[in-house]
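K.L.:
compute the structure for the input listed below.
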Amino acid sequence: MNKKTTILDDSAVNRALTRIAHEILERNKGGDNLVLVGIKTRGTPLAQRLQQKINQIEKIAVPIGEVDITLYRDDLQKKSLDPKLISTNIEIDVTNKTVILVDDVLFTGRTVRAAMDAVMDIGRPSQIQLAVLTDRGHRELPIRADYVGKNIPTSKEELVVVQVKEQDDTDEVSIFELNK
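P.N.:
The predicted structure is shown next:
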């Protein structure tokens, strides 16, 4: 793989998350009745950062959880005969809450569909919204994000790589060209 370009650097990631936090609060008329749920793996630290930003803006602690979609994937047979379950950790009852799923990249929509199934197995939220740092298009399912940090037009021969400080020691979104 060859790095083609950097789309978001550390400052741009921070600005995008700040804007998303404000948009979440505006659309939901505050932070009451919200639950942030990060989709493992990079959605979880992004959800934690959104929680911190919402706390800075509104002085409220929005509950947070994380969801592992491994067993909900529709391509499980293709991926591995022995899938590794990371774990789902949502300690609050999501019934009648507005759940905001948080992920790093929205691509085909299959990950989000699996995450919605996982959340619905835990409880029945009044609403599920989606916040993503990047949307690269190429949807296979009719899913769209409610909050997007950056829309990135890509080809299917490109790979969007999101790095977060909590796991990669840097915040960056880059596009790589797949070797042919």
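K.L.:
only C-alpha atoms for contact and neighbour calcs from this point on.
P.N.:
Fine.
K.L.:
which residues in this protein form strands?
P.N.:
Applying DSSP state E to the chain gives strands spanning 2-8, 34-39, 64-67, 98-106, 127-135, 147-151, 158-163, 172-177.
K.L.:
ok, the closest residue to Y147 other than its chain neighbours - contacts?
P.N.:
Spatial nearest neighbour of Y147, excluding adjacent residues (C-alpha to C-alpha, 6 or more residues apart in numbering): A131 at 4.5 Å. By C-alpha atoms under 8 Å, 6 or more residues apart in numbering, the contact set of A131 is 20, 100-103, 145-148.
K.L.:
now the closest residue to K165 other than its chain neighbours: how far from D135?
P.N.:
Spatial nearest neighbour of K165, excluding adjacent residues (C-alpha to C-alpha, 6+ apart): D171 at 5.3 Å. Between D171 and D135 the computed distance is 17 Å (C-alpha to C-alpha, to the nearest Å).
K.L.:
to check against the first, give me the structure of this:
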Amino acid sequence: MNPGSRMPESSAPLSTDPSTDPSIAAARTVLGEADIARALTRIAHEIVERNKGAADLLLLGIPTRGVQLARRLAERLTQIEPAFDGEYGTLDVTMYRDDLRRQPTRAVGQTVLPGSLDGTIDDKVVVLVDDVLFSGRTIRAALDALNDLGRPRVVQLAALVDRGHRELPIRADYVGKNLPTSRSERVRVRLADVDGGVDAVVISAASTTQASTTQPSMTQPSAGENGGAR
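P.N.:
Now for the predicted structure:
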């Protein structure tokens, strides 16, 4: 099963031309396409090394971009460990977020597990995959969502970017890039299969309006991550 390729993305692609997108006009690229590819390859090797193989391994991507990153990691794992079946899933955390009272209107996505699991994650080594790790609140919601699916043997976290500013005691097991930032900055992960253009991680200063209105809570569902508190 390949949920990444069969599930439509909920957000429209972002413009790849900085001149037409004022929110990224002053952005600087901190990771390019080749950097992201190398980071994912390294993370795949680290997953295999830490778990002494890929037996009972399940990648669960957190929408939106975490799903595509999970797909890419699955492809790399099949090259490293031929016994790995290449399956991955999608974990929707919408109804487990802690800011629903502030922003109650949200589109609920789908949690999709590989068919071979029969709807359970019991005794699996679950690796949650997300693009930007910030406050940790999205990951807390993901852990709550996992409780409704079963009891995995272990849960690990892979993040392409860790930008710091944790609000909860959550740490990534695998990190593509540790990126020191201020809270006023925005971090965006742009993936070709979601946004068009080329893969990149860019950082920019938030606009004055955004800085004055944004509260340190969980970010909106991933849409070229603004780096809001994930």
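K.L.:
rewinding a little: quick one: which of D171 and D135 of the first structure has more around it?
P.N.:
Just comparing D171 of the first structure and D135: by other C-alpha atoms under 10 Å the higher neighbour count belongs to D135, 25 against 18.
K.L.:
aligned partner of the more buried one in the second structure?
P.N.:
Aligned by TM-score structural alignment, D135 of the first structure pairs with D162 of the second structure.
K.L.:
mind listing what's buried in stretch 172-191 of the second structure?
P.N.:
Neighbour counts over stretch 172-191 of the second structure (16 or more other C-alpha atoms under 10 Å) mark 172-177, 181, 183-191 as buried.
K.L.:
so how far is it from its chain's centroid?
P.N.:
11 Å (C-alpha atoms, centre = their mean, to the nearest Å).
K.L.:
stretch 48-61 of the first structure now?
P.N.:
The answer for stretch 48-61 of the first structure is 17 Å, by C-alpha atoms, centre = their mean.
K.L.:
what does it rub up against?
P.N.:
By C-alpha under 8 Å, 6+ apart, stretch 48-61 of the first structure touches 17-18, 20-22, 25, 30-31, 36, 38, 62-64.
K.L.:
post-alignment, the longest helix belonging to the first structure versus the second structure, mean distance?
P.N.:
Assignment by DSSP state H gives helix 10-27 as the longest helix of the first structure. By mean C-alpha distance after the TM-score superposition for the first structure, the fitted helix 10-27 of the first structure averages 0.2 Å away from its aligned residues in the second structure.
K.L.:
give the aligned range of that helix in the second structure.
P.N.:
Across the second structure, the stretch matching helix 10-27 of the first structure (TM-score structural alignment) is residues 33-50.
K.L.:
trace K53 of the first structure over to the second structure, please.
P.N.:
In the second structure, K53 of the first structure lines up with R76, judged by TM-score structural alignment.
K.L.:
correction: the previous question concerned P125 of the first structure.
P.N.:
Looks like P125 of the first structure aligns to P152 there (TM-score structural alignment).
K.L.:
can you tell me how far its match is from Q68 of the second structure?
P.N.:
Taking C-alpha to C-alpha, one finds P152 of the second structure at 22 Å from Q68 of the second structure.
K.L.:
comparing those two, which residue is more hemmed in?
P.N.:
Q68 (24 against 17).
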